[in-house]
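Asks: Structure here, sequence nowhere to be found:
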């Protein structure tokens, strides 16, 4: 069994134990010892200690990973129009995925009917609706250091991308500073790895506290969240991707699904986009006849920045957490979520736990309580299998569309 599976298994076991512990203690929730020492000390320490550790690493991880991600897109200038079309495809489909997730989340309403705002231990504030022009202006940091200190994620993202582009344009002149960010990125990922060791304890504390307070009523929203994410992922994969394949790739969707199914199954079973890289490249070149020049660019780039499945999860999870804490999101918040999740996709690394960090980043940006992460983390492995399959499918669709627009004859 792999290390990732071991951690995932521990988190899932922690979820189950947390639910059982909470249901057992629920009838005793008003007991002084249970309330003061077990719920508000032990569970609070475990759960919120983990949340604080996540918050600690969000800013350095986002900054360093996005700088390196943007700096690494030097190949885009080399490949000219192919690079620009590929980048446009990945970012636009990610934006569509977030919008679809927000619409679907509001239709499904996974967190409606349950309000656990009373057990939130962090201050919950949602900003008032701003004019769209102000949202765009607020993305530009006047003081990058202040943006990082305040955790203003959109400003950090914009600053990081601009720094990465500048490093790319400077070339060898910026090798030293690029190395600093690469080392900072490696350090941040190692911190994530260390923090995730304690994820089972954090999940146990958060889930135990939730179910001690609410009892059985907390089970239905969790199930609705999972089903909601899976349905929206399926819609994005079967309608958005296949629609693009027909309109721009002039390719038969049924033929595509038949030929690419083995790689989709690799993504589903491993829950790792990186593990699918060899299979995706082989499939594009042998099953579809895409040239090596195009596939060897679009697939690895998509593996890095095409995170539509993760974006869907972030959108639905944000709606779920807002609803379950009884918080109404404004239109300005929705725009912010779309921008944050889309831009952040460039820096989402393919390591266990980073999806949770990126979700935390979106929650911070719109002022939602990070404790909500504990509710979705326990079943994230199952969600991860579906969203990884969507991610690798998007890489393949992009590759076919780019190949077709470049005049290649496919099988």
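Replies: Looks like it arrived, so ask away. Quick caveat, the model's predicted, so the values are computed rather than measured.
Asks: hey, let's count contacts and neighbours off CA atoms from now on
Replies: Noted.
Asks: Please identify the buried residues of the strand or helix carrying residue 87?
Replies: Using DSSP states H and E, residue 87 sits within helix 81-108. Going by neighbour count (16 or more other CA atoms under 10 Å), the buried part of helix 81-108 is 82-83, 85-87, 89-91, 93-106, 108.
Asks: Likewise for stretch 239-259?
Replies: Neighbour count says stretch 239-259 has 240-245, 248-249, 251, 253, 256, 259 buried, by 16+ other CA under 10 Å.
Asks: That one spans what distance, first to last residue?
Replies: End-to-end span of stretch 239-259 (CA to CA, to the nearest Å): 18 Å.
Asks: ok, now how distant is the closest residue to residue 408 other than its chain neighbours from residue 60?
Replies: Of all residues not flanking residue 408 in the chain, residue 290 sits nearest, at 7.3 Å (CA to CA, 6 or more residues apart in numbering). According to CA to CA, residue 290 and residue 60 sit 38 Å apart.
Asks: ranges for the strands of this structure?
Replies: In the chain, no strands are defined using DSSP state E.
Asks: which ones are touching residue 228?
Replies: For residue 228, the contacting residues are 104-105, 108, 110, 316, by CA atoms under 8 Å, 6 or more residues apart in numbering.
Asks: Now tabulate the residues you listed in JSON lines and tack on distance to residue 349.
Replies: Listed next are the contacts of residue 228 as JSON lines, based on distance: CA to CA, whole Å:
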{"residue": "104", "distance to residue 349": "26"}
{"residue": "105", "distance to residue 349": "25"}
{"residue": "108", "distance to residue 349": "29"}
{"residue": "110", "distance to residue 349": "28"}
{"residue": "316", "distance to residue 349": "20"}
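Asks: Name the nearest of these relative to residue 327.
Replies: residue 110 (13.3 Å; CA to CA).
Asks: Just give me the neighbour total for that closest one.
Replies: Per other CA atoms under 10 Å, the neighbour tally for residue 110 reads 27.
Asks: My read is that it contacts residue 229, right?
Replies: No. With contact defined as CA atoms under 8 Å, residue 110 does not count as touching residue 229 (9.8 Å).
Asks: Could I get the contacting residues of residue 352?
Replies: 4, 193.
Asks: any idea how far residue 322 is from it?
Replies: Counting by CA to CA, the gap from residue 352 to residue 322 is 25 Å.
Asks: before we move on, what about residue 359?
Replies: 13 Å.
Asks: Over to residue 334?
Replies: 12 Å.
Asks: try residue 101
Replies: For residue 101, the distance to residue 322 - CA to CA - is 14 Å.
Asks: Now for residue 75: which residues touch it?
Replies: If you count contacts by CA under 8 Å, 6+ apart, then residue 75 has residue 83 around it.
Asks: again, only this time at 10 Å
Replies: 82-83, 168, 297, 301 (CA atoms under 10 Å, 6 or more residues apart in numbering).
Asks: Below is structure B, check it against A:
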């Protein structure tokens, strides 16, 4: 009976159950054994840490081969330089447009709501930010000097550029190139099957991640920055459900409600992992099989989006900059606000899709307008929760752009998009193994 019920549950339901039970489990242990060394050493830092880390590692394991193989496959089919240039131009333009839109929304809302309280500057501020790279260095670092090293280090921009060049070369080798392209198509099918199998671990990984979070993150961390927290959270939700829906309807004419419904699995993964890169295998799978985007588009726009499209991070940086200025009683001019928008937009290009890196890039934005970097210490306590939400926003933005661009290029299957059951991942692990056999 239990097995039958489990097989009927979709992936979203299983993840939600894992998330809810993880939070409940963590809160129960936290309240029953508040100072237990055993719980901390063997449950929080032991069992839960091991299970959660294995889950994240299993996703990260797929990122580099998935991005490289799928991007080579996509570029192989774009043999015309004009089409590749047009696709790249559309993608970059859309990502930059939504990032600027997010920043304007964030700065305007922060100025109106005024979340910063000058008395908070008396709090102990001991955050030491790592040095953020300059924009010039970000541009220089995009070109790989050693593609193998870029893959071993997970440098996504360098991997993307090498894969595009490699795929473009294959497309111009004639018959020999066709044989290599077929090999990469087969490899792409293999890696997508691995993604399907790994996704069966999701409910257990999410349970461990959420239980550990409930055990380690206390409500007291909200304390003095509750207004900042809820302002950023509200803006993230508005951008995710309102802004993206308007853009999707305006540029593609598609139903935003169908899109939001089909994005639930991806958003839950992103929320749980707080990493756009770790969520990338699921994002690509959902875009192709749930949303109806052709592989040649998804394999180009999504890896690029996971690297440079950080609307959620931009919202945090915009609100945090104004918040810190208000806390320290520093007046920002219109020029300063413009500098915040420009700098944060450029910073988002260099922001890696991994947890917590947004705070490092925030230091770059604060320095640009002469604000004390120490102010980051005020928001670091609540940033983990916001990081999870803004990652979900980031991957949603990637998929909105991918759908819009695919439709404009004629590489979109609207029948798949409108089919609520298309690409739905509900089978059990045993059923997957049976299919493979």
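Replies: Received the coordinates, thanks. Remember, it's a predicted structure, so these values are computed and weren't measured experimentally.
Asks: Can you give me the TM-score here?
Replies: Here the superposed chains carry a TM-score of 0.60, computed using TM-score structural alignment, normalised by the length of the first structure; 276 aligned residues with a CA RMSD of 3.5 Å.
Asks: quick one on the thing from earlier: same list (the contacts of residue 75 of the first structure) but as CSV, adding distance to residue 410 of the first structure.
Replies: Shown next, in CSV, are the contacts of residue 75 of the first structure (distance: CA to CA, whole Å):
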residue, distance to residue 410 of the first structure
82, 17
83, 20
168, 34
297, 17
301, 21
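Asks: Nearest to residue 50 of the first structure, out of those residues: which one, please.
Replies: For those, the nearest to residue 50 of the first structure is residue 301 (32.1 Å; CA to CA).
Asks: Show me what the closest one lines up with in the second structure.
Replies: Residue 301 of the first structure maps onto residue 304 in the second structure, with residues paired by TM-score structural alignment.
Asks: residues in contact with that match?
Replies: Contacts of residue 304 of the second structure (CA under 10 Å, 6+ apart): 67, 71, 88, 91-92, 95, 156-157, 160-161, 298, 349, 398.
Asks: which of the residues you listed also appear as contacts in the first structure?
Replies: Contacts from these that recur in the first structure, judged by both residues aligned by TM-score structural alignment, their matches' CA atoms under 10 Å, are 71, 88, 91-92, 95, 298, 349, 398.
Asks: which one of those sits closest to residue 205 of the second structure?
Replies: residue 398 (23.8 Å).
Asks: for that closest one, what are its contacts?
Replies: Applying CA under 10 Å, 6+ apart, the residues contacting residue 398 of the second structure are 91, 94-95, 276, 283, 287, 298, 301-311.
Asks: and the gap between the counterpart of it in the first structure and residue 388 of the first structure?
Replies: Residue pairing (TM-score structural alignment): residue 398 of the second structure is matched to residue 395 of the first structure. Noted for residue 395 of the first structure: a distance of 11 Å to residue 388 of the first structure, by CA to CA.
Asks: what residues are shared contacts of these two?
Replies: Counting by CA under 10 Å, 6+ apart, the residues touching both residue 395 of the first structure and residue 388 are 273, 307-308.
Asks: Let me see the ranges of the helices in the stretch 51-200 of the first structure.
Replies: 74-79, 81-108, 132-138, 144-150, 153-170, 175-197, 199-214 (DSSP state H, counting those that start in this stretch).
Asks: out of the ones you listed, which comes closest to residue 236 of the first structure?
Replies: helix 81-108 (6.6 Å).
Asks: The second structure: matching residues for that closest one?
Replies: Under TM-score structural alignment, the match for helix 81-108 of the first structure is residues 86-113.
Asks: Mean distance of that stretch to its aligned residues in the first structure, please.
Replies: In the superposition with the first structure, the average deviation recorded for stretch 86-113 of the second structure is 0.8 Å (mean CA distance after the TM-score superposition for the first structure).
Asks: Distance from the chain centre to that stretch, please.
Replies: 16 Å (CA atoms, centre = their mean, to the nearest Å).
Asks: Next: stretch 3-18 of the second structure.
Replies: For stretch 3-18 of the second structure, the distance to the chain centre is 24 Å (CA atoms, centre = their mean).
Asks: what range in the first structure matches it?
Replies: Using TM-score structural alignment, stretch 3-18 of the second structure pairs with nothing in the first structure.
Asks: residues of that stretch that come out buried?
Replies: 11-18.
Asks: and what of stretch 152-166 of the first structure?
Replies: The neighbour-count check on stretch 152-166 of the first structure (16+ other CA under 10 Å) flags 152-165 as buried.
Asks: Over to stretch 138-158 of the second structure?
Replies: Quick answer for stretch 138-158 of the second structure (16+ other CA under 10 Å): 138, 142-144, 147, 150-151, 154-158.
Asks: likewise stretch 71-82 of the first structure?
Replies: 71-74, 76, 82.
Asks: ditto for stretch 276-295 of the first structure
Replies: For stretch 276-295 of the first structure, by 16+ other CA under 10 Å, it's 276-277, 279-285, 288-291, 294-295.
Asks: quick one, what contacts the aligned partner of residue 243 of the second structure in the first structure?
Replies: When the first structure is aligned by TM-score structural alignment, the residue opposite residue 243 of the second structure is residue 240. Residue 240 of the first structure makes contact with 93, 96-97, 100, 234, 394, according to CA under 10 Å, 6+ apart.
Asks: mind redoing it with 8 Å?
Replies: residue 93.
Asks: One more: residue 317 of the second structure?
Replies: Taking CA under 8 Å, 6+ apart as the test, what residue 317 of the second structure contacts is 103, 344, 358, 362, 365.
Asks: what about 7 Å?
Replies: If you count contacts by CA atoms under 7 Å, 6 or more residues apart in numbering, residue 317 of the second structure has them with 344, 362.
Asks: what does residue 310 of the first structure give?
Replies: Contacts of residue 310 of the first structure by CA under 7 Å, 6+ apart are 355, 387.
Asks: To which residue of the second structure is it aligned?
Replies: Using TM-score structural alignment, residue 310 of the first structure pairs with residue 313 in the second structure.
Asks: And residue 150 of the second structure, how far from residue 87 of the second structure?
Replies: If you go by CA to CA, the gap between residue 150 of the second structure and residue 87 of the second structure works out to 24 Å.
Asks: Could you do residue 31 of the second structure as well?
Replies: 53 Å.
Asks: likewise residue 215 of the second structure?
Replies: 45 Å.
Asks: Same question for residue 154 of the second structure.
Replies: Applying CA to CA to residue 154 of the second structure and residue 87 of the second structure gives a distance of 24 Å.
Asks: same deal with residue 96 of the second structure?
Replies: 14 Å.
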